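Engineer: Take a look and give me a structure for this.
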Amino acid sequence: MSVIDSYLHFDEQEQIDKYGDALVMLRKFFSSYLSYSGNVKLENAIKKSKIEHLQMSWKTSTNKDDCAIYLMRHMKTYMGQKMKDWQPGLPTRGLKSLRILRAKYWTALLTSLTSTATVR
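Structural biologist: As a prediction, this is how the structure comes out:
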């Protein structure tokens, strides 16, 4: 089970302090859901999976304002591939790429809301 976190933790204790037992509980609930839905093979794979925090070059300890942008980009681009093959298009420094992504996602949200409101 891979944890994608754009915040740069400086040591393992900081990760433990942040997540506590939440990741273990999440894995437990997810495997329970898979059992309930009849997917025993995947349930067993999730139960046995190791929880790993992915190491990413664009992690930051200073930018906490754009966590939603990071989240949406991660969800759009990460498909379980190896880190060396993952190209999310996030900068290690600088705001230009983040500004472009902000504008892109806001446009998608606003036009979607407008379309929904117009239909009513």
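Engineer: CA only for contacts and neighbour counts going forward, please
Structural biologist: Noted.
Engineer: just the strands in this protein please.
Structural biologist: Assigned by DSSP state E, the strands in the chain fall at 2-3, 52-53.
Engineer: Can I get those strands in CSV including mean neighbour count and distance to D17?
Structural biologist: Shown next, in CSV, are the strands of the chain (neighbours: other CA atoms under 10 Å; distance: least, CA to CA, whole Å):
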stretch, mean neighbour count, distance to D17
strand 2-3, 11, 15
strand 52-53, 12, 14
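Engineer: of those strands, which approaches L42 most closely?
Structural biologist: In terms of CA to CA, the element of the strands of the chain nearest to L42 is strand 2-3, at 15.2 Å.
Engineer: Figure out how far the closest one is from the centre of its chain.
Structural biologist: How far strand 2-3 lies from its chain's middle: 8 Å, per CA atoms, centre = their mean, to the nearest Å.
Engineer: now do stretch 50-69
Structural biologist: 8 Å.
Engineer: Which positions in it come out as buried?
Structural biologist: M56, K59, I69 (16 or more other CA atoms under 10 Å).
Engineer: residues contacting the first one?
Structural biologist: Read it as M56. Residues near M56 by CA atoms under 8 Å, 6 or more residues apart in numbering: S6, M83.
Engineer: how much space between the closest residue to Y78 other than its chain neighbours and D65?
Structural biologist: Using CA to CA, 6 or more residues apart in numbering and skipping the chain neighbours, the partner closest in space to Y78 is W86 (6.8 Å). For W86, the distance to D65 (CA to CA, to the nearest Å) stands at 23 Å.
Engineer: run this one through as well so I can compare:
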Amino acid sequence: MTIAEHHYLLWFNIKKPSFEVIDSSALQPDFDAKYQQIPQNIRDFLVRYMVLKNHSKAKDIASLVPVRLEMKWRTEHNHIDCGLFVMRQMEHYQGVSKNWDCGLAVEGKVQDQQLDVLRTRYARQILLHECNKQKHHVEFQIF
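Structural biologist: As a prediction, this is how the structure comes out:
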């Protein structure tokens, strides 16, 4: 999800109904002021789809309230790398928030170094992916 150029994740567990907001920002404004009902609207759209498909868990999902996860690597001062956090968190989150660790350090120099490595890794994967029509130009510039 994106709001005001800030990226975050919404996680729905259908099998064991839960609804989590995974946000790298440690800033704690009012939940509704920050997310502007977007999580609840997405939940409602999902529920409508589930009802159309006669999914047995539609009522369970409809009653869920979003819970914002507290992670040790959330940041107060890094306002530009939320996309990197989203990518990393998508790679590692399996729906179990207790003791979840995506491998990122707390905010500071070590985390900054980790983010630099991830930035390079993700850029390389995107630029050199087979669906990039300009891949051969990138490879030519690199090699």
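Engineer: TM-score for this pair?
Structural biologist: Here the superposed chains carry a TM-score of 0.84, computed using TM-score structural alignment, normalised by the length of structure 1; 115 aligned residues with a CA RMSD of 2.0 Å.
Engineer: ok, back up a step: closest one to W106 of structure 1 among the strands of structure 1?
Structural biologist: strand 2-3 (25.3 Å).
Engineer: Next, the mean deviation of that closest one compared to structure 2.
Structural biologist: Superposed on structure 2, strand 2-3 of structure 1 shows a mean distance to its aligned partners of 0.2 Å (mean CA distance after the TM-score superposition for structure 1).
Engineer: can you pull the buried residues of the longest helix that structure 2 contains?
Structural biologist: When structure 2 is parsed with DSSP state H, its longest helix is helix 109-127. Across helix 109-127 of structure 2, burial judged by 16+ other CA under 10 Å covers Q111, D112, L115, L118, L127.
Engineer: nearest to Y19 of structure 1, of the buried residues of stretch 50-69 of structure 1?
Structural biologist: Looking across the buried residues of stretch 50-69 of structure 1 and measuring by CA to CA, the closest to Y19 of structure 1 is K59, at 16.9 Å.
Engineer: To which residue of structure 2 is the closest one aligned?
Structural biologist: Taking TM-score structural alignment for the superposition, K59 of structure 1 sits opposite R74 in structure 2.
Engineer: What's the match for A22 of structure 1 in structure 2?
Structural biologist: Under TM-score structural alignment, A22 of structure 1 pairs with I38 in structure 2.
Engineer: do the same with S35 of structure 1
Structural biologist: Matched by TM-score structural alignment, S35 of structure 1 corresponds to V51 in structure 2.
Engineer: For V119 of structure 1, give its distance to L113 of structure 1.
Structural biologist: The value you get for V119 of structure 1 to L113 of structure 1, if CA to CA is used, is 10 Å.
Engineer: And these two? Which one has more around it.
Structural biologist: For V119 of structure 1 versus L113, the count of surrounding residues by other CA atoms under 10 Å is larger for L113: 11 against 6.
Engineer: Roughly how far does the more buried one sit from C67 of structure 1?
Structural biologist: 22 Å.
Engineer: now do Q15 of structure 1
Structural biologist: To C67 of structure 1, Q15 of structure 1 is 17 Å away according to CA to CA.
Engineer: ditto for Y7 of structure 1
Structural biologist: Per CA to CA, Y7 of structure 1 is found 8 Å from C67 of structure 1.
Engineer: same question, V24 of structure 1
Structural biologist: Taken as CA to CA, the span from V24 of structure 1 to C67 of structure 1 is 22 Å.
Engineer: Which of the strands of structure 1 sits closest to S31 of structure 1?
Structural biologist: strand 2-3 (14.7 Å).
Engineer: Pull up the aligned stretch in structure 2 for the closest one.
Structural biologist: Taking TM-score structural alignment, strand 2-3 of structure 1 hits residues 20-21 over in structure 2.
Engineer: ok, residues contacting the matching stretch?
Structural biologist: Against stretch 20-21 of structure 2 from outside (CA under 8 Å, 6+ apart): Y8, L9, L10, W11, F12, P39, P66, V67, R68, L69.
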